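S.K.: Pasted the sequence and its predicted model underneath.
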Amino acid sequence: MGTRKDSVDKLVIFLAKRDGIDKLVKTFQYVSKLAHWQLQKHNYSSMAERAKNWEVSSGLSRKAFRTGRFLTGFNTVRRNQEPNWTLQTLAVLANSGEMVYFFFDHLLWLARIGVLNTHLARKMSFISAFGEAFGYIFFIISDLINIRKGIRMEKQLKWEIEEMNSVCESVVVEEKRKKLSNVKSQRIMQLMAISANVADLCIAIADIEPNPFCNHTLTLGISGLVSAWAGWYRNWPS
């Protein structure tokens, strides 16, 4: 009973976050995209149209819900306190690309709903996708560097624990084990971030440079769900 209550509490906390709602609606968006593809293949035109409407409305609602999101990247750049200049530079480049992505994504939404000239939609979509791809490349590089640092730290901590087991108090060893556990947990989060960013990069490439692989419905659908579910994992309350 307690486990079920905890799960419900965590779901409420998750859905109270803007990112939590975004990942839920993103799941709807890409499940409906795959559903539309399958239904269309089997000539269920009426149901396929409903699935397409669900996909479009989910995509537009996500854009509306993320209004002002580009300011998050600006705030991250402003408060950037990464420990070395390489990570600082990567953080600035990554968040700058994300700012461009979200800013022009807002304009794309306005063009799609007819507030701006609808002919601007294609141009806004290209600029938004280009900023998205640019940012994700540097996010991925940054996470790979942090994973490499984490592996080195893990090796160091394991060696220290082995050395201390015979000569140090159990409290000191326990602290080292907690640090080791934190390093492993951070690596899982970084791997989830890389998975999401690679998936979103694939979606962005499909918009920048259309090609048979990235633009295939199955590729886009799976990429969208990988990104959404990796985001679920990262934002789910611990």
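M.R.: Received it, and whenever you're ready, just let me know what you need.
S.K.: Going by C-alpha atoms from here, please, whenever you check contacts or count neighbours.
M.R.: Will do.
S.K.: How about the contacts made by the residue nearest to Arg69 when sequence neighbours are not counted?
M.R.: Leaving aside its sequence neighbours, Arg69 sits nearest to Phe102 (C-alpha to C-alpha, 6 or more residues apart in numbering; 6.3 Å). Residues near Phe102 by C-alpha atoms under 8 Å, 6 or more residues apart in numbering: Arg66, Gly68, Arg69, Phe70, Ser128.
S.K.: Report the contact partners of the residue most central in space within the chain.
M.R.: In the chain, the centroid-proximal residue (C-alpha atoms, centre = their mean) is Ala196; its distance is 4.5 Å. The contact partners of Ala196, by C-alpha under 8 Å, 6+ apart, come to Val226, Ser227, Ala228, Ala230, Gly231.
S.K.: Then Asn215?
M.R.: Contacts of Asn215 were listed using C-alpha under 8 Å, 6+ apart, and they are Ile203, Ala206.
S.K.: The same query, at a cut-off of 7 Å, please.
M.R.: Ala206 (C-alpha atoms under 7 Å, 6 or more residues apart in numbering).
S.K.: ok, and here's another one to check against it:
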Amino acid sequence: MASAAAAANRPEPHKSTTAKDRDFLTHLELYLAKRDGVDKLLKLSRYAAKFVLSSGVLAGDLPIAGRLKSFESSVGVSRKAFRLGKFVQNMNALRATDFAAGHFHRRHALSAVAGGGEGIYYFIEQFVWLGKAGLINKRYLLSLQKCSAWFEFIGYFGCIALKMIELRKIDEDQRCLKSSIEVSKLRGIACGNEEAKLRKLRKTTTMKRLSIVQDLADGLMALADIRDGRGRLSAPLLVSSAGLLSALISTHKNWVSC
């Protein structure tokens, strides 16, 4: 009740306030108010723990190593619970896609692969969570995890292909804008709007490339799950490093988007 009263008396930040204008605590409050914000912090803490464990910094027989392993496992289960119902976002995204015969092309197909794979992954993950929580018989857990990993991998394949197409389109737009700016400068014409658009496109390009790197890292982890940890690409240190890199990128992306 006290926290609710404090929230009611606290002035809300102005809607037009940008991330640069906010102080850190206000930005952090907005970040933690989102499900994805908390999920990415959990992901960051989990893969930081996995990285420390797989790097060999701590001896396996130390008490802190056992506690860190327990922490990593608990955070992994917590993330599954926290993403309950997240597959609905993918369902709505697919519903919003125009699959009419006259408009269907490669991007629609990739959107279906990306959204469908990710949506089914999130849906199955709910049952994985129920299995780990003890509500579903654990004999089904291995099959559910393998199926989940396959659909996750398919989803990332579609996402990467789709983002590569989008990145090529953004690069083309940047080249056109650069040419237009150069022509305008030669003619002595002001081009402030075009330069602002170019800066925005450069930021978009950077974020899109980071997103592709994140998807590649997550796809590597999904592949390791499919292969049950076998092979060089499934080495614990490599997988934990990929997870930590993905967590850092996704945390940054969600922070910037607040």
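M.R.: Yep, that arrived. All figures in this text were calculated on a predicted structure; none of them were measured in a lab.
S.K.: TM-score of the superposition?
M.R.: After superposition, the two chains reach a TM-score of 0.91 (TM-score structural alignment, normalised by the length of the first structure), with 234 aligned residues with a C-alpha RMSD of 2.1 Å.
S.K.: before we move on, the earlier item: please pull up the equivalent of the residue nearest to the centre of the first structure in the second structure.
M.R.: Correspondence of Ala196 of the first structure to the second structure, assessed by TM-score structural alignment: Gln214.
S.K.: which stretch of helix or strand covers its match?
M.R.: In this assignment (DSSP states H and E), Gln214 of the second structure forms part of helix 192-226.
S.K.: Can you state the mean residue-to-residue distance of that helix versus the first structure?
M.R.: Mean deviation of helix 192-226 of the second structure relative to the first structure after superposition (mean C-alpha distance after the TM-score superposition for the first structure): 1.0 Å.
S.K.: buried sites along that helix?
M.R.: Buried residues in helix 192-226 of the second structure, counted by 16 or more other C-alpha atoms under 10 Å: 198, 201, 205, 207-226.
S.K.: State the span of the first structure onto which the helix or strand hosting Leu94 of the second structure is aligned.
M.R.: Remark: Leu94 of the second structure resides in helix 87-96, with elements defined by DSSP H and E. Aligned using TM-score structural alignment, helix 87-96 of the second structure spans residues 70-79 in the first structure.
S.K.: Give the buried residues for the matching stretch.
M.R.: Phe70, Gly73, Phe74, Val77.
S.K.: and the residues you listed as TSV, adding distance to Asp143 of the first structure?
M.R.: Supplementary listing: the buried residues of stretch 70-79 of the first structure in TSV, determined by distance: C-alpha to C-alpha, whole Å:
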residue	distance to Asp143 of the first structure
Phe70	21
Gly73	17
Phe74	20
Val77	17
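S.K.: Just flag the most distant two among the residues you listed.
M.R.: Spatial extent of the buried residues of stretch 70-79 of the first structure (C-alpha to C-alpha) is set by the pair Phe70 and Val77 at 11.2 Å.
S.K.: Which residues are in contact with each of these two?
M.R.: Counting by C-alpha under 7 Å, 6+ apart, no residue touches both Phe70 of the first structure and Val77.
S.K.: Of the buried residues of stretch 70-79 of the first structure, which is the nearest to Pro237 of the first structure?
M.R.: Looking across the buried residues of stretch 70-79 of the first structure and measuring by C-alpha to C-alpha, the closest to Pro237 of the first structure is Gly73, at 22.5 Å.
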